[in-house]
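1. give me the fold of what follows.
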Amino acid sequence: MIQAYIPAAGWSVARKILFRLSFLFFTLYIFLNPNGFLPYSEDVHEIYIQPFHKLIPWIGAHILRLSYPITTFTNGSGDTTYDWVVLLLIVSLALVGCMVWSLIDRRRLHYNTLLYWLNVIARYYLALTLINYGMAKLDKSQFPFPSTYTLLESYGNSSPMRLAWTFLGYSKGYNYFMGFAELTAGMLLLFRRTIRVGAIVALVVTANVMAINYCFDVCVKQLSTILVIMSIFLLLQGWEHHLNFFFLNREVRPESLTRPTFRRRWINRALAVTKYVFIIGVIGYTIYGAVGSSNQYGDNAPKPLLYGVYNVQTFVRNEDTLPPLMTDARRWRRFIVTRYGRSGVQLMNDSEQFYINKPDTMNRRIGLSGILDTSLKADFAYTFYGKDQVLLAGRWMGDSVRMTLKGFDTDSLLLVQRGFHLINEQPFNR
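-> Sure thing, here's the model as predicted:
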């Protein structure tokens, strides 16, 4: 391989040190946090990350001396104690590695070729991550419409993250807007001619995501911050062009788009073909996965048995009919069945219980198992009668229970029926 472009002067000492630090930090972070940016990368990651599931808890216990053991690893949250200790390890290794690298390679004039490949790695990681998230917004699998439970939940009882998810999930149009913005940034970053504009769009998009994550306590703060840093890193490659064009009103000459090449042309052509096949394959795989996610998690996900909101009209416990007293913690007020095998019970005193559903359509029964309190158990036979009415009879918390339920139409709620109005004679801020 030969280098296509070598400047007359070498790099400054500061630039070489910053490059070494950036190279080590980004490569280590992507290795330890691939975030599914490549097909099957998470499956491979699960294999080689296992030693770190032992190392990181050891660091937490013996070096950081945390007051609690690290037992939870990366899950739906990317901000676990484990994740932050991993980040600390990455920063530490990058700093030590940078010092060692600077000592043994201090005579090198520049790292032009290695910088090119670091840019490729960073922009592909950033691009494919944005494309994945963009597709998740277009199919509304990331922000589905508020669930039946969320529609009846008071603002005060929701977490900041749930409030953000409700806001973002309500509007299909806003999901499309966010999704197209992320897809645009990702697609622009895949090609050298559009790296700069892609990095600008990516910085705007990722900075907005990072702000939401920090301000609404969304548990993806670390990843969104890294994506912002990567966007800034890509923009810094042409900082003089940006300074002259955007701020100093000076002439900007076209930037060199040369790249390392092989002497044999057929190798370069083969690499070019491989690049486009790779891009088409990854995007096709992402679209295929998005369709599956939409049918499993988005607005198109199937509705389970008894899906909806039910008001409890009568409640008989151990042959004793309980009146609907607002202070009663033994009587159900509402039974809410959502997607993903979950349901909730609102008691008369406004306390709540959350369950995993276990439907048995053959025997017309539904079992409930507590999520937060595993001692909560219920098993009911169900019978439909009349319009939107259900009879549940069985056992709950060791007692015999029989209740009649009447469905509540969530489409009658203002949030669902209001829709879009181009003309508003008065503010409608209720």
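
2. from now on I want contacts and neighbour counts done on CA atoms only, so please keep to that.
-> Noted.

3. remind me, longest helix of this protein?
-> When every helix of the chain is counted residue by residue (DSSP state H), the longest turns out to be helix 265-296.

4. quick one: name whatever helix or strand follows that helix.
-> Using DSSP states H and E, the next helix or strand after helix 265-296 towards the C-terminus is strand 308-317.

5. and that next one, what other elements does it pack with?
-> Using 3 or more CA pairs under 8 Å, 6 or more residues apart in numbering; DSSP states H and E as the contact test, the elements touching strand 308-317 are helix 148-152, strand 332-337, strand 399-408.

6. nearest to Leu223 among these would be which one?
-> Relative to Leu223, the nearest member of the helices and strands packed on strand 308-317 by CA to CA is helix 148-152, separated by 26.7 Å.

7. export the helices and strands packed on strand 308-317 to a markdown table and tack on mean neighbour count and distance to Ile283?
-> As requested, the helices and strands packed on strand 308-317 are arranged in a markdown table below (neighbours: other CA atoms under 10 Å; distance: least, CA to CA, whole Å):
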| stretch | mean neighbour count | distance to Ile283 |
| --- | --- | --- |
| helix 148-152 | 17 | 33 |
| strand 332-337 | 23 | 35 |
| strand 399-408 | 19 | 42 |
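
8. and those as JSON lines, adding distance to Thr129?
-> Conversion of the helices and strands packed on strand 308-317 to JSON lines gives the following (distance: least, CA to CA, whole Å):
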{"stretch": "helix 148-152", "distance to Thr129": "29"}
{"stretch": "strand 332-337", "distance to Thr129": "33"}
{"stretch": "strand 399-408", "distance to Thr129": "40"}
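
9. ranges for the helices of the stretch 1-150 of the chain?
-> Using DSSP state H, counting those that start in this stretch, the helices found in the stretch 1-150 of the chain span residues 13-32, 41-48, 52-58, 81-104, 112-138, 148-152.

10. those helices: which one's closest to Pro254?
-> When the helices of the stretch 1-150 of the chain are compared for distance to Pro254 using CA to CA, the nearest one is helix 112-138, at 17.6 Å.

11. what angle separates that closest one from helix 265-296?
-> Per axes from the mean of the first three to the mean of the last three CA atoms, to 10 degrees, the angle that helix 112-138 makes with helix 265-296 is 20 degrees.

12. can you mark which positions in helix 112-138 are buried?
-> Going by neighbour count (16 or more other CA atoms under 10 Å), the buried part of helix 112-138 is 112-113, 115, 118-138.

13. for stretch 315-323, same thing?
-> Phe315, Val316, Arg317.

14. between the residues you listed, which sits nearest Thr338?
-> When the buried residues of stretch 315-323 are compared for distance to Thr338 (CA to CA), Phe315 wins out at 21.8 Å.

15. next, the second sequence, to be compared with the first:
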Amino acid sequence: MAIIQHLDGERKQEVRLSEKEYTWKYWEKVGFRFTFIFFILMIVPLDGGWYEKLVKPDSLYDFMANIAGGSRNGWIEIDTESGKWGFASYTSWWLNGLIAVLAASIWTILARNSRVKQYNALYYWLRVLVRYRIALGLIAFGFIKFFPMQMPFPSLANLNTDLGEYAPFKLYWQIVGVSYKYKIFLGFLEIAAGSLLFFRPTVVVGAIINAGVLFNIAHANIAYDGAVHVYSSYFVLLSLFLLVQYLPAIWKLFILREPVSTYYYVPKFLRNWNKPLYFGIKATIVILFIFVYGFYRYERFYDEGRLKEPVLPGLAKAAGHYEVSHFLLNGQEKPYSPADSLRWHEAFFERYSTLVYKVNKANNIDLGNGTPALNDVLKTYEFTGRAGGKNYLYYEIDSVEHSLYLIDKNQKFSKEQRRRLDEKLDVGLKALYGKALGDSLHILKWTYERPSTEQIKLKGLDSDGNNLEITLDRIKESYLTGKEWYMKNTLFTY
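-> You can find the predicted model right below:
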């Protein structure tokens, strides 16, 4: 049996000295000074941009997302493979540790004649800060899985990509993306475990769950070059710090199997006059970051379409894998050759407005995780972390003229272009075609015919001015991954 009690600093123990009277050993004081400085450096954002967003948020959601996300940028970012995926990305941790050693040494020298017997109150409030940092960050982390948008189901083009053409992290994400139920459960677990840290009696349970779940995420990202290893192991570190206080009791209860009755110090800060204020602030934080934040996340994903994958519907009933049966370049038929860099080898119409074609041509590999965006052109998850010569075209349909207006999604957009594009879901390509802004986006216009439900013919100019005439025949396929799932939203149906 285990009994955990949190006693304020004015109450006495009959069996032993109270925490208030207990004098810390010298090494305990020195260790705490280092720990206090180190975790303050780890938790308090050191990025000036974070504070700019905090004081000038675009909305309540942006304010809460900024608070919950904290600042992921460290002191130093090393531009190497290890700096992105390996252990060099923890450099800021080592720097924080070095600063903490120096600062704790100075603190110890200045406090050599101090009569302070312990740092119970300071230790308590440091634990509160750590608890809330984990809780808010992990709840936000969990919602992107609870509403399963972090790792979408593989697209048709990705299902037809050779295994060796995947970067390790994208292969891992695709595997997880096959099962949305697993992600929903994982997201629920993170939200629930984070919520437990709001309350002292459930801290130990929440910290144990968090340490286990986030360790699994951290080592998987290290193994697969996922680039989320630092952020996930950050929560493991904070959770282990919370568990240090409980380790003696845990050892005695679970290893020695002896009854445990523990007492932990809590400063006496509650009075009759401030209890309503205290419970009001706490209730506001819990409601805001669990229910209000969760509603905003739901709204952004399901109602606004701010996902990693596009949402605008493509050609009706055209989704599928296509064989390129005829390819005319400037009026001349080009036979298939696996080494050809101009003739399409295969093509894919996704359920949304993306047309993919493969040629024997190297593309720059996007090593990002595909940040959610509002505009479909800016959603890059389809082709991140993957080679294979596939080119991605976003298109908008003029069903009256049987025309497609297309943009190469692989191109690099300027900061100004990205800002203007991400103001709405679509681009309005027809209205921009032939204008200066449209020319800067390299908009193409092709006509399409559908002689049958299984065939599509495309005709138009490519980006180099070549005249293309392409006939696509659908390949009937089924996949062992099972029935496709996707983030069904209230904007469109497929």
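
16. which ones are touching the residue lying closest to Met151 of structure 2 once chain neighbours are set aside?
-> Spatial nearest neighbour of Met151 of structure 2, chain neighbours left out: Gly177 (4.8 Å); criterion: CA to CA, 6 or more residues apart in numbering. Residues near Gly177 of structure 2 by CA atoms under 8 Å, 6 or more residues apart in numbering: Met151, Pro152, Phe153, Pro154.

17. show me the subset of the residues you listed that structure 1 keeps too.
-> When these are mapped onto structure 1 and checked using both residues aligned by TM-score structural alignment, their matches' CA atoms under 8 Å, the preserved contacts are Met151, Pro152, Phe153, Pro154.

18. just checking, the first one touches Gln174?
-> Pointing back at Met151 of structure 2 there. Yes: applying CA atoms under 8 Å, one finds Met151 of structure 2 in contact with Gln174, separated by 6.9 Å.

19. picking that back up, out of the helices and strands packed on strand 308-317 of structure 1, flag the one nearest Thr261 of structure 1.
-> That would be helix 148-152 among those, by CA to CA, at 55.6 Å.

20. so the closest one matches what in structure 2?
-> Under TM-score structural alignment, helix 148-152 of structure 1 corresponds to residues 156-160 of structure 2.

21. cool, stretch 224-240 of structure 1 as well?
-> Residues 232-248 of structure 2 are where stretch 224-240 of structure 1 aligns, with TM-score structural alignment as the criterion.

22. can you tell me which of the contacts of Gly177 of structure 2 is closest to Asn216 of structure 2?
-> The shortest gap between Asn216 of structure 2 and any of the contacts of Gly177 of structure 2 belongs to Met151, at 16.4 Å (CA to CA).

23. what is the neighbour count of that closest one?
-> The local packing of Met151 of structure 2 (other CA atoms under 10 Å) involves 24 other residues.

24. what's the answer for Arg365 of structure 1, then?
-> Neighbouring residues of Arg365 of structure 1 were enumerated by other CA under 10 Å; the total is 17.

25. contacts only, for it.
-> If a contact means CA under 8 Å, 6+ apart, then Arg365 of structure 1 has Pro359, Asp379, Phe380, Ala381, Tyr382 as its contacts.

26. cool, and Val236 of structure 2?
-> With contact taken as CA under 8 Å, 6+ apart, Val236 of structure 2 is in contact with Asn210, Ala211, Gly212, Leu214, Phe215.

27. and the aligned residue in structure 1 for the second one, which helix or strand is it part of?
-> Pointing back at Ala211 of structure 2 there. In the superposition onto structure 1, Ala211 of structure 2 corresponds to Leu203 when matched by TM-score structural alignment. Leu203 of structure 1 belongs to helix 195-215 when elements are defined using DSSP H and E.

28. whereabouts in structure 2 does stretch 109-125 of structure 1 align?
-> Here stretch 109-125 of structure 1 aligns to structure 2 at residues 117-133, judged by TM-score structural alignment.

29. correction: the previous question concerned stretch 314-322 of structure 1.
-> Mapped onto structure 2 using TM-score structural alignment, stretch 314-322 of structure 1 covers residues 326-334.

30. map Ile184 of structure 2 across to structure 1 for me.
-> Using TM-score structural alignment, the partner of Ile184 of structure 2 in structure 1 is Tyr176.

31. how close does its match sit to Leu168 of structure 1?
-> 11 Å (CA to CA, to the nearest Å).

32. between the two, which one's more packed in?
-> Each of Tyr176 of structure 1 and Leu168 has its neighbours counted (other CA under 10 Å); Leu168 has more, 21 against 18.

33. how far does stretch 293-301 of structure 1 stretch from start to finish?
-> Looking at stretch 293-301 of structure 1, the gap from its leading to its trailing residue is 8 Å under the measure CA to CA.

34. where does it sit relative to the chain's centre, distance-wise?
-> Averaging C-alpha coordinates over stretch 293-301 of structure 1 and over its chain gives two centres that are 15 Å apart (CA atoms, centre = their mean, to the nearest Å).

35. again with stretch 314-334 of structure 1
-> Its chain's average C-alpha position is 40 Å from that of stretch 314-334 of structure 1, according to CA atoms, centre = their mean.

36. likewise for stretch 158-178 of structure 2?
-> Taking the mean C-alpha point of stretch 158-178 of structure 2 and that of its whole chain, the gap between them comes to 17 Å (CA atoms, centre = their mean).

37. please tell me how far the residue nearest to the spatial centre of structure 2 sits from Lys183 of structure 2.
-> Residue closest to the mean C-alpha point of structure 2, counted by CA atoms, centre = their mean, is Gln150 at 6.3 Å. Using CA to CA, we find Gln150 of structure 2 at a distance of 9 Å from Lys183 of structure 2.

38. and the gap between Ala104 of structure 2 and Tyr90 of structure 2?
-> Ala104 of structure 2 sits 21 Å away from Tyr90 of structure 2 when distances are taken as CA to CA.

39. which position in structure 1 pairs with Leu196 of structure 2?
-> In structure 1, the position corresponding to Leu196 of structure 2 is occupied by Leu188, as judged by TM-score structural alignment.

40. so its match touches Val197, yeah?
-> Yes: distance between Leu188 of structure 1 and Val197: 7.2 Å, which falls inside the contact criterion (CA under 8 Å).

41. ok, Asn360 of structure 2 touching Ser337?
-> No: with contacts defined as CA under 8 Å, Asn360 of structure 2 does not count as touching Ser337, sitting 9.1 Å away.
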